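Q: sequence unknown, structure follows:
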């Protein structure tokens, strides 16, 4: 797999995973909840789990391309911040959009 294609694949997976909790009312888009609207806390926990899943996908792709580079905690904090920023459009649509009911 080309390095550029692998990079775009991980970026697209991160965008989709960061917005997934905000665009549906099921946990991980599979498990229905007992609430009519999923609470924000559950959405944030779901985002954290999806952050780990996208990181695992990235490490797997990096391992297939070549040797993995060692990362420090700063890398993970910056990646978490970027993941939160990528999820901002979903947050806007879910909580800040004016509803015309």
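A: Okay, I see it. These numbers come from a predicted model, not from an experiment.
Q: from here on, just use CA atoms for contacts and neighbour counts.
A: OK.
Q: show the subsequent helix or strand relative to the longest helix along the chain.
A: The residue-count maximum for a helix in the chain (DSSP state H) belongs to helix 40-65. Remark: after helix 40-65, the chain's next helix or strand is helix 73-86, criterion DSSP states H and E.
Q: next, the buried residues of whichever helix or strand comes after that following helix.
A: Tracing the chain past helix 73-86, the next element assigned as helix or strand by DSSP H and E is helix 88-91. Under the neighbour-count criterion of 16 or more other CA atoms under 10 Å, helix 88-91 has 88, 90, 91 buried.
Q: kindly report the same for stretch 81-88.
A: Those buried within stretch 81-88 under the rule 16+ other CA under 10 Å are 83, 84, 86, 87, 88.
Q: how far away is residue 85 from residue 78?
A: Separation of residue 85 from residue 78 (CA to CA, to the nearest Å): 11 Å.
Q: structure B:
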């Protein structure tokens, strides 16, 4: 896989993963079913777990491409902010849009 394809794969995975907690109402991480809808705290915890899973994917692809570059706190601050920005459409759909229930 080329470097550009790896970058786009991580970006696409981050966008999907960031919206997943807001799209799946009665599943934790898309795996464990719940009887009641998830509260916001569970969704935020899922966001943190999915951020690290996407980071692990990026790390694996970087390792496969060559040497892993050392990262400081700035890298994690920027990628965390980008991940939260990617989660905005799912948050709006779940909490801010008016949908017909029933």
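A: Arrived safely. Just so it is clear, the structure is predicted and the values come from calculations on it, not from any experiment.
Q: before we move on, the earlier item: and the buried residues of stretch 81-88 of structure 1, which two are the farthest apart?
A: 83 and 88 (8.9 Å; CA to CA).
Q: coming back round to it: export the buried residues of helix 88-91 of structure 1 to a markdown table and tack on distance to residue 29 of structure 1?
A: Below are the buried residues of helix 88-91 of structure 1 laid out as a markdown table (distance: CA to CA, whole Å):
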| residue | distance to residue 29 of structure 1 |
| --- | --- |
| 88 | 18 |
| 90 | 14 |
| 91 | 16 |
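Q: the longest helix of structure 1 vs structure 2, average offset?
A: Averaged over the aligned pairs, helix 40-65 of structure 1 sits 0.3 Å from structure 2 after superposition, using mean CA distance after the TM-score superposition for structure 1.
Q: hmm, back to that, now, which of the buried residues of helix 88-91 of structure 1 sits nearest residue 63 of structure 1?
A: residue 88 (29.5 Å).
Q: what about the closest residue to that closest one other than its chain neighbours, how many neighbours?
A: Once flanking residues are discounted, residue 88 of structure 1 sits nearest to residue 19: 7.6 Å by CA to CA, 6 or more residues apart in numbering. Neighbourhood size, residue 19 of structure 1 [other CA atoms under 10 Å]: 23.
Q: just give me how far the strand or helix carrying residue 19 of structure 1 sits from the chain centre.
A: Element membership of residue 19 of structure 1 [criterion: DSSP H and E] is helix 3-19. Put simply, helix 3-19 of structure 1 sits 10 Å off its chain's centre (CA atoms, centre = their mean, to the nearest Å).
Q: for it, name the packing helices and strands.
A: Counting by 3 or more CA pairs under 8 Å, 6 or more residues apart in numbering; DSSP states H and E, the packing neighbours recorded for helix 3-19 of structure 1 are helix 40-65, helix 73-86, helix 88-91.
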